[in-house]
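*Asks:* got a predicted model here, sequence first, then my questions.
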Amino acid sequence: MAKNMIGIEESSAQSLALSLNDLLANYQIFYMNVRGYHWNIKGEKFFELHAKFEELYDDLLQKIDEIAERILTLGERPVHSYSAYIQNSSIEERKDVSDGIDAVRFILESYGVVLRKQREVLNAAGEADDEGTNALMSDYISQQEKQVWMYRSFLGE
């Protein structure tokens, strides 16, 4: 079986890149939603949430870049159009959200989507003996599980 430039079976690399492109689409919509929450947040918790949302969108932007670079490392091309992101994302585009509680609930929903997708990529990467993708997904999952706990605690859940 043919292997790519980093020693992963080409068919496995293509399949992983397809899954990573799906993940990338979800991250892009998640990112834009959080930018909107940051810009439009109002109310009693404004200062706390405004800062927290900025921290989150900075983290999402870094992950977007890492996912795209991983796709390139696998020898494939990352999707890079918003029309494709909207079409392929399981995370819904959110508009004009200004209530902090609603924004945090939408963030938790989005984390649920990306965590599920990352676990799928993690399993596929393990089967493909792709330690680079595996490590990336493992790091994201452990960081985001803690974020879910913290956002749920903010909501009093």
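*Replies:* Cool, the structure landed.
*Asks:* can we go C-alpha only for contacts and neighbour counts from here?
*Replies:* Fine.
*Asks:* before we move on, what SS does residue 85 have?
*Replies:* helix (DSSP: H, G, I helix; E, B strand; the rest coil).
*Asks:* secondary structure element for the residue lying closest to it once chain neighbours are set aside?
*Replies:* With sequence-adjacent residues excluded and distances taken as Cα to Cα, 6 or more residues apart in numbering, residue 85 is closest to residue 25, at 4.2 Å. Taking DSSP states H and E as the definition, residue 25 sits inside helix 10-40.
*Asks:* ok, now which ones touch the residue minimising distance to the centre of the chain?
*Replies:* Compute the mean C-alpha point of the chain, and by Cα atoms, centre = their mean the closest residue is residue 27, 3.6 Å away. Shown in contact with residue 27 (Cα atoms under 8 Å, 6 or more residues apart in numbering): 60, 63-64, 114.
*Asks:* which one of these sits closest to residue 127?
*Replies:* residue 114 (19.8 Å; Cα to Cα).
*Asks:* touching, that closest one and residue 23? I think so.
*Replies:* Yes. Between residue 114 and residue 23 there is a contact under Cα atoms under 8 Å: 6.8 Å.
*Asks:* here comes the other one, which I'd like you to weigh against the first:
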Amino acid sequence: MPTLHELPGLAGQRLGPTQWREMTQERVNAFADVTEDHNYIHVDPERAKASPFGRTIAHGYLGVALLAPISQQLLAVEDATGVNYGMDRLRFPAPLPVGERFRGTAEVAEVTEIKGGMQVKVTLEIEVDGQERPALVADCLFRYYA
């Protein structure tokens, strides 16, 4: 686990992968309830069989929400408090089907000094087991304060 002052040395480095996790229908349904997005491609396994995906898929923004624990696992900083500062880019190149395993990877794009700490730009990806393209790619900005 790096310290705040070691962060600049991570620029250009790949981090991860995290451990595999399974995308469950229960997780998708809970997210649908919280966000009020009950599109059948997410919550109706029978109807989703006839969709272009052949089964239910996770919401894209569920993947975004999972970036928090993924980033905390990949880039915890020993002596600093980290906060999400935003995103520069977000894409969903492929679906994240229910029942599949996924994991996170990251690449530290740049580290810049800010007042009281460091800003880190990280490209985070959510990979799906056996799938060529990632389910999510995001250029995320995190700030770490002493």
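*Replies:* Yep, it's here. Owing to the predicted nature of the structure, the values given are computational and were not obtained by experimental measurement.
*Asks:* just give the TM-score of the two.
*Replies:* Overlay of the two chains. TM-score (TM-score structural alignment, normalised by the length of structure 2): 0.31; 86 aligned residues with a Cα RMSD of 5.3 Å.
*Asks:* of the contacts of residue 27 of structure 1, which is the nearest to residue 136 of structure 1?
*Replies:* residue 63 (9.3 Å).
*Asks:* what about that closest one, helix or strand, and which?
*Replies:* Going by DSSP H and E, residue 63 of structure 1 is in helix 46-73.
*Asks:* buried residues in that helix, which are they?
*Replies:* Burial within helix 46-73 of structure 1, assessed by neighbour count using 16 or more other Cα atoms under 10 Å, is assigned to 46, 49-50, 53-54, 56-57, 60-61, 63-64, 67-68, 70-71, 73.
*Asks:* list the helices and strands it packs on?
*Replies:* helix 10-40 (3 or more Cα pairs under 8 Å, 6 or more residues apart in numbering; DSSP states H and E).
*Asks:* count of residues packed around residue 133 of structure 1?
*Replies:* Other residues lying near residue 133 of structure 1 total 25 when counted by other Cα atoms under 10 Å.
*Asks:* which secondary structure elements does the one helix or strand residue 65 of structure 2 maps to sit against?
*Replies:* Residue 65 of structure 2 is part of helix 60-74 when elements are defined by DSSP H and E. Under the contact criterion of 3+ Cα pairs under 8 Å, 6+ apart, helix 60-74 of structure 2 touches strand 101-114, strand 117-128, strand 136-145.
*Asks:* can you name the next helix or strand after it?
*Replies:* Past helix 60-74 of structure 2, the next helix or strand by DSSP H and E is strand 81-91.
*Asks:* between that next one and strand 117-128, how many degrees?
*Replies:* 50 degrees (axes from the mean of the first three to the mean of the last three Cα atoms, to 10 degrees).
*Asks:* would you indicate which residues of strand 81-91 of structure 2 are buried?
*Replies:* For strand 81-91 of structure 2, by 16+ other Cα under 10 Å, it's 82, 90.
*Asks:* same question for stretch 100-120 of structure 1.
*Replies:* For stretch 100-120 of structure 1, by 16+ other Cα under 10 Å, it's 100-101, 103-104, 106-115, 117-119.
*Asks:* off-centre distance for that stretch?
*Replies:* Chain-centre distance of stretch 100-120 of structure 1: 9 Å, with Cα atoms, centre = their mean, to the nearest Å.
*Asks:* and stretch 132-142 of structure 1, by the same measure?
*Replies:* 12 Å.
*Asks:* not counting it itself, show me its contacts.
*Replies:* 70, 115, 118-119, 121-123, 125-126.
*Asks:* closest one to residue 39 of structure 1 out of the residues you listed, please.
*Replies:* residue 115 (25.2 Å).
*Asks:* give me the distance between the closest one and residue 26 of structure 1.
*Replies:* 11 Å (Cα to Cα, to the nearest Å).
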